[in-house]
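Asks: A predicted structure for the sequence below; I have some questions about it.
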Amino acid sequence: MIHKEPILHQRIRKIQGSFAWIPHFFLRNGFWSNLNHHELLLYLFLVLAADRQGVSYYSFDKICSLLGINTDEYILARNELIDKDLIAFDGHLFQVLSLPENFKPTVPQAISSKKKMMLRDPATIHQTIIGSLGNE
């Protein structure tokens, strides 16, 4: 077993004021490895912004600005976090949820048809929406 000692004893973290946390379960049980870069970024932001019940109320434009992502990236990340049962969103408020106990990491599957491309490829979906608005 590895003996762990702080490297800089004078800089040991202390909980002062508000405090955010992510349980080790998040890393050990595959949640971390099952999220893409934007999902991790948004999840970490929501954890840091949340109150003790996991609730926060930043607007999407403020979130995009702080995280350096565009609206499409934000929407995709938000929707994936909702689908993965990690957050709830009511249109105004976010809630970081307790981690689901029956979590099964998703395995990416090949997009093998035009129909699947239209349903699952973000770039194709974006292009379809822009095209339908007449902004090609």
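Replies: Nice, thanks for sending it over.

Asks: For the rest of this, base every contact and every neighbour count on C-alpha atoms.
Replies: OK.

Asks: Which of the three states applies to the closest residue to I111 other than its chain neighbours?
Replies: Leaving aside its chain neighbours, I111 sits nearest to M117 (6.0 Å; criterion: Cα to Cα, 6 or more residues apart in numbering). At M117, secondary structure determined by DSSP: H, G, I helix; E, B strand; the rest coil is helix.

Asks: And here is the other one:
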Amino acid sequence: MANRLLSLALLPISWAVRYKMTSPEAPDGWYNSALTSWRGGWAMTLKRVLCPDRVRQIPMQFSWLDHRLVRERYIERCDPPAAALYLFLVTVADAQGLSYYSDAALGRCLSLTPARLSQARSDLMRIGLIAYQHPLYQVLSLDSSPRREGSELGADEISVRISQLRAVLGRTA
């Protein structure tokens, strides 16, 4: 009986050691892989850190949601869909902040249209809260100060701002 309890207590450790010994080694810069299913079958997804210098760490207050989101006004720069996407990504991310969800799954979970999801993702990238390379998301550590509003604007955002400026100046395009 005592041997059985001891073997059960060691089971997770034994499995982890066995897993590490039998799994193929990941390529350099890649640390994990997982099988992902969809209606058409299975696909292997390798996860890799997108921004190694910005891997998130547990803040002193022991929460994945860093208080600097409020104190440094990151949250004020997010509209509700962007804030919902950020909360979802923080919730599902692994220890390095990585996750991968399809646009369709995120849209279903957050009740967002594809266009609105794309805008929310772009907003979070512009603010500096996430990195994204299809299909991989990385929740980033917070910079010492939020990025300025005008830096790294996309072509669509620049076009919108030019249109707004022209409207204010009374010109038409």
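Replies: Structure received. It should be emphasised that the depicted structure is a prediction, and the values quoted were computed from it without experimental measurement.

Asks: what's the TM-score here?
Replies: TM-score for the superposed chains, counting by TM-score structural alignment, normalised by the length of the first structure: 0.63, backed by 95 aligned residues with a Cα RMSD of 2.3 Å.

Asks: Check the burial of the residue nearest to I111 of the first structure by counting its neighbours.
Replies: By other Cα atoms under 10 Å, the residues close to M117 of the first structure number 15.

Asks: Repeat that for G131 of the first structure.
Replies: 11.

Asks: secondary structure element for it?
Replies: helix 122-132 (DSSP states H and E).

Asks: what range in the second structure does that helix sit on?
Replies: Per TM-score structural alignment, helix 122-132 of the first structure has no counterpart in the second structure.

Asks: helices and strands around that helix, which ones?
Replies: With contacts defined as 3 or more Cα pairs under 8 Å, 6 or more residues apart in numbering; DSSP states H and E, helix 122-132 of the first structure has these neighbours: helix 114-120.

Asks: Which strands and helices lie in contact with the helix it packs on?
Replies: On the basis of 3+ Cα pairs under 8 Å, 6+ apart, helix 114-120 of the first structure makes packing contacts with helix 122-132.

Asks: So what touches the helix it packs on?
Replies: D72, L76, M117, M118, L119, E136 (Cα atoms under 8 Å, 6 or more residues apart in numbering).

Asks: Export these to a markdown table and append columns for distance to N29 of the first structure.
Replies: Listed next are those as a markdown table, based on distance: Cα to Cα, whole Å:
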| residue | distance to N29 of the first structure |
| --- | --- |
| D72 | 28 |
| L76 | 23 |
| M117 | 30 |
| M118 | 31 |
| L119 | 28 |
| E136 | 43 |
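
Asks: Whichever of those end up buried, select them in PyMOL.
Replies: Only the buried entries of those go into this PyMOL selection, using 16 or more other Cα atoms under 10 Å:
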select buried, resi 118
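
Asks: List just the nearest of the contacts of helix 122-132 of the first structure to G91 of the first structure.
Replies: Nearest to G91 of the first structure among these, counting by Cα to Cα, is L76 at 14.8 Å.

Asks: residue in the second structure matching H37 of the first structure?
Replies: Correspondence of H37 of the first structure to the second structure, assessed by TM-score structural alignment: P80.

Asks: again, but for L27 of the first structure
Replies: In the second structure, L27 of the first structure lands on V70 (TM-score structural alignment).

Asks: First residue to last residue on stretch 45-63 of the second structure, what's the distance there?
Replies: 28 Å (Cα to Cα, to the nearest Å).

Asks: what's near enough to touch M118 of the first structure?
Replies: Contacts of M118 of the first structure (Cα under 8 Å, 6+ apart): T124, I125, T128.

Asks: any idea how far the first one lies from K115 of the first structure?
Replies: Separation of T124 of the first structure from K115 of the first structure (Cα to Cα) stands at 11 Å.

Asks: Looking at those two now, which is surrounded by more residues?
Replies: Neighbours per residue (other Cα under 10 Å) separate T124 of the first structure from K115, with T124 holding more: 14 against 10.

Asks: For the second structure, which segments count as strands?
Replies: With DSSP state E, the ranges of strands along the second structure come out as 30-38, 41-48, 98-99, 130-133, 136-139.

Asks: Now do the contacts for the aligned partner of A115 of the second structure in the first structure.
Replies: A115 of the second structure maps onto D72 in the first structure, with residues paired by TM-score structural alignment. Applying Cα under 8 Å, 6+ apart, we find D72 of the first structure in contact with H126.

Asks: Please consider this matter closed, and thank you.
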